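**Student:** the following block contains a protein sequence and its predicted model.
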Amino acid sequence: MSGDIVQLVEQASPYLTAAMSAYGGVALARAEDSAAEATANLGRRFLQAVWRRRTEREQAALEAAIHEAAEDTDDPDATAALRHQIKRAIREDADLLKELAALLPTPASGSVTITASGERSVAAHAIGTAITGDHTQLTWPPARQGASA
């Protein structure tokens, strides 16, 4: 079951990040908005489902993790702390795993999901060449080996 939990939380990560970016620390209280914010709304519903199944003390810890992750969405430690809270809740409530899995879209058979998150992130699938960095210069066509200039 722990492998299922890790996979579920990894699959939910883009939605959680979108909710943190769009709503910040009020992700639990925010009302659902337009379809344009579908990703963030799904992340918000995911967080609310976890929150509803926690005790008052656990809800406070989850809210604190949400606020910290929302304050700096690029902080991997804050994001990891939030994911840890979610994983703990799922481990303690087998029905929650089913509820959360039902919220997430089912990937098409054979599909690949790639997520780039954070400033200047790059994500690719089946790409020949990816060049990143500041002040990169390319010469085309490439010089042939052994050719004189």
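**Tutor:** Everything's here; your move. Numbering: from 1, shown residues only.

**Student:** please make it C-alpha for all contacts and neighbour counts, starting now.
**Tutor:** Noted.

**Student:** the closest residue in space to Gly25 that isn't next to it in sequence: neighbouring residues, count only.
**Tutor:** Leaving aside its sequence neighbours, Gly25 sits nearest to His67 (Cα to Cα, 6 or more residues apart in numbering; 4.4 Å). Under the neighbour criterion other Cα atoms under 10 Å, His67 is assigned a count of 19.

**Student:** ok, now which ones touch His67?
**Tutor:** 24-26 (Cα atoms under 8 Å, 6 or more residues apart in numbering).

**Student:** putting a second one here so we can go through both:
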Amino acid sequence: MSAELVQLVEQAGPYLTAAVSAYGATVLTRAQNAAADGTAEVGRRIVRAVWQRRRRPDQLALEAAVEAVAAEPESPEAADDLRRQIERALREDAELRAEIAAMLPGAPQVVITATGERGIAAQHIGTVVNGDGATVRP
């Protein structure tokens, strides 16, 4: 497993625990709550995103892991199983991995703005020619 994936799951862990502690097993079906604790809300969004992207057998395994943590919030085994479920989903789905990474506080937010008539906006750029009659030399 990549170091990036391990770091992502470790970073998500406290949010997952807070969400299950706050919402219990309803974390999978609960609507967004603007008044909820920020940590629990991030965890709820992570669990929901993973659950929605899984097939039914994997959803059932995730539900069981969430219910185990809700029943025994202090159980390291239950928390580890929940993290393993999340980890498996992230390992198998790069889009989900990016979505979860963006949910976590401190995730780099990329804002690219171009202004002006011939403005250019890009996150990564090589050579750009923006003008009439320009000559590019190596």
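**Tutor:** Arrived safely. Quick caveat, the model's predicted, so the values are computed rather than measured.

**Student:** give the buried subset of the contacts of His67 of structure 1 as a ChimeraX selection command.
**Tutor:** With 16 or more other Cα atoms under 10 Å as the criterion, this ChimeraX line picks the buried residues out of the contacts of His67 of structure 1:
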select :24,25,26
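
**Student:** out of the contacts of His67 of structure 1, the closest to Arg88 of structure 1 would be?
**Tutor:** Of all those, Gly25 has the smallest distance to Arg88 of structure 1: 20.2 Å, by Cα to Cα.

**Student:** so Phe46 of structure 1 touches Leu103, yeah?
**Tutor:** Yes. Assessed by Cα atoms under 8 Å, Phe46 of structure 1 is found in contact with Leu103 at 7.1 Å.

**Student:** who has more neighbours, those two?
**Tutor:** Phe46 (23 against 14).

**Student:** in which helix or strand would I find the more buried one?
**Tutor:** Assigned by DSSP states H and E, Phe46 of structure 1 falls within helix 38-52.

**Student:** so Ile5 of structure 1 touches Ile90, yeah?
**Tutor:** Yes. Applying Cα under 8 Å, one finds Ile5 of structure 1 in contact with Ile90, separated by 6.9 Å.

**Student:** and these two? which has more neighbours close in?
**Tutor:** Ile90 (25 against 19).

**Student:** would you map the strands across structure 2?
**Tutor:** Using DSSP state E, structure 2 contains no strands.

**Student:** what ranges do the helices span in it?
**Tutor:** Using DSSP state H, the helices of structure 2 run over 3-23, 38-53, 56-71, 76-92, 94-103.

**Student:** out of the ones you listed, which is the most enclosed?
**Tutor:** Of all those, helix 38-53 carries the top mean neighbour count, a mean of 20, counting by mean count of other Cα atoms under 10 Å.
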